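1. show me how the following folds:
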Amino acid sequence: MPLVEINFDGLVGPSHNYAGLSLGNLASASHGGDPSYPRAAALQGLGKMRHNLNLGLAQGFFAPLPRPNGAFLDALGLSGVEPAGEAERRLRAAAWSASAMWTANAATVSPAPDTADGRCHLTAANLVTMPHRSQEWPDTVRQLRLAFADTAHFAVHDAVPACFGDEGAANHMRMAAHHAAPGLEIFVYGRHTKDTGGGAFPARQHEQASRAVARLHGLNPAQALFVEQSAEAIAAGAFHNDVVAVANERVLFTHELAFADPEGTYAAIRAAQPEAEIVVVPASAVSLADAIASYLFNGQVLTLPGGAMGLVIPLEAWEHPRVRAYLDGLLASNGPIRKVLPVDVRQSMANGGGPACLRLRVVADPAAIDPRFLLDEARIALLESVVAAHWPEQIDPTDIGSAALARSVQAARAAVLEAAGLTELA
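-> Reported below is the predicted structural model:
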């Protein structure tokens, strides 16, 4: 079977809550302390998966990671201890975080046509910048090695050393004539604030992490581009590149302030990929603030059956007056993006993740992947039934740490692993 792009969405975990743990993520911070609705969040995510499946696209999923993470609490001496202050409260909340649902941060993926050994390579992201995410990668690797166990087709690498922060596919793009063709891999990194004259938020992606991943994957140096993210974008709240730019096949859809050297970046892309089409959204049409508030760029540019491209965006972008005006003009321009497809992922959006955050793109032969991770309508309906029966309807901030809630969350995850036939992950 030919190589196709498969989007693996994270199933929103039963401990989904708004603890406001992510510095630089404005949506997460603004909703910190609000009640969350895990059941609605998971059903919205499954609805997005069904939406893409109904477009005729391949769709997969990853199961939630075990939460609360007892090993994390043990290592911090917090097991059975009531937090005495705000720092301890946040550390306990980190052990409950369902942030692994944003699988764009699970790993960086290089398809087989790009690699020296002709296998698809995946390197788990270490996510060391944020404590609540830094604990994810060992369990993520377990799941990746189960889903992509065929070593004739896949190589799954542990995270790069923690001294170099790596945020995975959220800071990585790939451009090619088509998904199965050799492509240009674009790694976007940030400079630490001390190197850029200050700034309220950290740059999460280290250049050396990106270069290490490229070496691990055996990429042709001529087809690997390392680009600095704009300090202005990071300071405005674009904590990952996928908040201000997204690529698909020959198309790059980007805000004009996404990169530190935009013209140099575009020239390097065109030199490596002459067929590239670069759609630049001017700040005069959509400001950085509007882009970040609406998550216009945190969408999925998808190649639809028949070859046209569609842009999956959150409802927040479709309902934003200035962004909507830009999108109406984009569609009227008869450019490479021919359809705009809004989806409802409001619970994820309120915690700082749009449609692109929820998925990891893997170009591969579906027959080489463990079928338990691939979806059809019946399997989505099965997952929906488990979520409806077992996911908490609401979690309030004061619930975090509750023994009763912990038992409920653990039972919910066990139920979905049993239903999906993935009890090895228990």
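
2. please make it C-alpha for all contacts and neighbour counts, starting now.
-> Fine.

3. for the residue of the chain positioned farthest from its centre, give its distance to Leu315.
-> What lies farthest from the middle of the chain is Ala84; by C-alpha atoms, centre = their mean that is 33.3 Å. Distance, Ala84 to Leu315, by C-alpha to C-alpha, to the nearest Å: 40 Å.

4. all helices of the stretch 1-150 of the chain, in order?
-> 26-30, 38-54, 70-75, 86-96, 131-134, 137-147 (DSSP state H, counting those that start in this stretch).

5. the third one packs against which elements?
-> On a contact count with 3 or more C-alpha pairs under 8 Å, 6 or more residues apart in numbering; DSSP states H and E, helix 70-75 meets helix 86-96.

6. and the helix it packs on, how far out from the chain middle?
-> On the basis of C-alpha atoms, centre = their mean, to the nearest Å, helix 86-96 sits 23 Å off its chain's mean C-alpha point.

7. and for stretch 58-65?
-> On C-alpha atoms, centre = their mean, the centre of stretch 58-65 falls 12 Å from the chain's centre.

8. before we go on, could you also do this sequence so I can check it against the first one:
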Amino acid sequence: MNFDGLVGPTHNYGGLSYGNVASQSNSQQGSNPKEAAKQGLAKMKALMDMGFQQGVLAPQERPDVAALRSLGFAGTDAQVMAKAAKEAMPLLAACSSASSMWTANSCTVSPSADTADGRVHFTAANLNCKFHRSIEHPTTSRVLAAMFNNAEHFAHHAALPAVGQFGDEGAANHTRFCKGYGDAGVEFFVFGRSAFDSRYPAPQRYPARQTLEASQAVARLHGLSEAGVVYAQQNPAVIDQGVFHNDVIAVGNGEVMFHHQDAFLHTEQVLAELQEKLAARGGQFQSVCVPREQVTVEDAVKSYLFNSQLLTRADGSMLLIVPEECRNNGRVWSYLQQLTTSGSAIGEVQVFDLKQSMQNGGGPACLRLRVALKQAELAAVNPGVVMSNALYATLNTWVDKHYRDRLVETDLADPQLLIECRTALDELTQILKLGAVYPFQLN
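-> This next block holds a predicted model:
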């Protein structure tokens, strides 16, 4: 099941993510929160119409006035926002980010077939590398607990310690390979650096956000066996070219990994270990490797070719969901045409317009969290977050009612924006049946 992040009312281009080329290059442009939310909803509806199980993950309260108070700004909510805008606008921008829309960073999920206690495990990501994202995990944990609220089937873990040594970016650096979604699989953790072992190289220009130690800790928390885990280091050279998460250079599904030639260090050993461990679990690993001669890393970053959704249809064929930017890149589009006619595991490509998200550095894969569920577990999911025609219509009406169609940096200091966001979220908790997941109370 794919759970897509619903874009929040404060979606703006703050340029907050150093190392994310799109985020930085579009900084300070005007955004359209209403269009962003509707583009995301359209993708959710399209996947539902194709027969895929689809869910919704709620946005967070922004601006985060509580975070600003913890940084020394005092007074009423309006005064806090005004002082922050006057004295430290970058902090107000960070506390106004709608970055929780990218639910691939919300947590890491291990299905029950892989875990020692036979439950689905969730660990919220601490997102420690960026302040604007590091404030997300308390609300993320509450929202996940409200969505998967059945201790018989689901186990929830708090975020790892909020220090650089345990930097954890969630499912953006985690992929699972399996013969069937209900079968025991091999969980693939990709890290950018080691915090405690200097033998591992590190990028020189941009930060490596995921540590080996964080990945290992999540695997322990989830009760994963050594036979069902592979750790791989991301190529530091591609991090320095703007590949801030593994899901910008590789995507996996079922028995298939679609990846760039330069994605990993020690690629041959990584692929061999994946093949061996998946074979021991009844699967046949397949690598679809994109040569650098056909698609450069720069092309991959600009088009977000690998920040795509790789989905298995009911007939077993695979579909790749890519952003419009892939069609606009001649080399990438030419490669995709060859791919779908070459007899590879990927038989079809579909293009979606996600420009509002893409300009902030998040493509189709960033917007979704994949959760493999058995039938009893699916039945235990909060039904309020499961996409349907009725929910799609309701959420579009909700967006039309509460969202602005233009937002610039100076708007973030408008106290009315906070009121609009809280009013919208108060109504959303009732629509999605989430209960009291937000700390604010409407007056």
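
9. would you pull the TM-score for this pair?
-> Here the TM-score for the pair of chains, by TM-score structural alignment, normalised by the length of structure 1, is 0.96; 420 aligned residues with a C-alpha RMSD of 1.5 Å.

10. how about stretch 287-297 of structure 2: buried residues?
-> Ser287, Val288, Val290, Val295, Thr296, Val297 (16 or more other C-alpha atoms under 10 Å).

11. does the last one touch Ile239 like I think?
-> No: counting by C-alpha atoms under 8 Å, no contact exists between Val297 of structure 2 and Ile239, whose distance comes to 10.0 Å.

12. need the counterpart of Gly421 of structure 1 in structure 2.
-> Here Gly421 of structure 1 is matched to Lys433 in structure 2, going by TM-score structural alignment.

13. ok, its match - how many residues close by?
-> 15 (other C-alpha atoms under 10 Å).

14. same question, Ala367 of structure 1
-> Neighbours of Ala367 of structure 1 using other C-alpha under 10 Å come to 10.

15. one more: Arg324 of structure 1?
-> So Arg324 of structure 1, with other C-alpha under 10 Å, has 16 neighbours.

16. dump the helices of the stretch 1-150 of structure 1 into JSON lines; add distance to His172 of structure 1 and mean neighbour count as well.
-> Shown next, in JSON lines, are the helices of the stretch 1-150 of structure 1 (distance: least, C-alpha to C-alpha, whole Å; neighbours: other C-alpha atoms under 10 Å):
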{"stretch": "helix 26-30", "distance to His172 of structure 1": "21", "mean neighbour count": "18"}
{"stretch": "helix 38-54", "distance to His172 of structure 1": "22", "mean neighbour count": "22"}
{"stretch": "helix 70-75", "distance to His172 of structure 1": "28", "mean neighbour count": "14"}
{"stretch": "helix 86-96", "distance to His172 of structure 1": "25", "mean neighbour count": "19"}
{"stretch": "helix 131-134", "distance to His172 of structure 1": "18", "mean neighbour count": "20"}
{"stretch": "helix 137-147", "distance to His172 of structure 1": "18", "mean neighbour count": "19"}
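
17. can you pull the contacts of Val286 of structure 1?
-> Residues in contact with Val286 of structure 1, defined by C-alpha atoms under 8 Å, 6 or more residues apart in numbering, are Arg322, Val323, Tyr326.

18. now check structure 1 for the residue matching Ile419 of structure 2.
-> That one, Ile419 of structure 2, aligns with Arg407 by TM-score structural alignment.

19. typed the wrong thing, it's Tyr181 of structure 2
-> Match for Tyr181 of structure 2 (TM-score structural alignment): His179.
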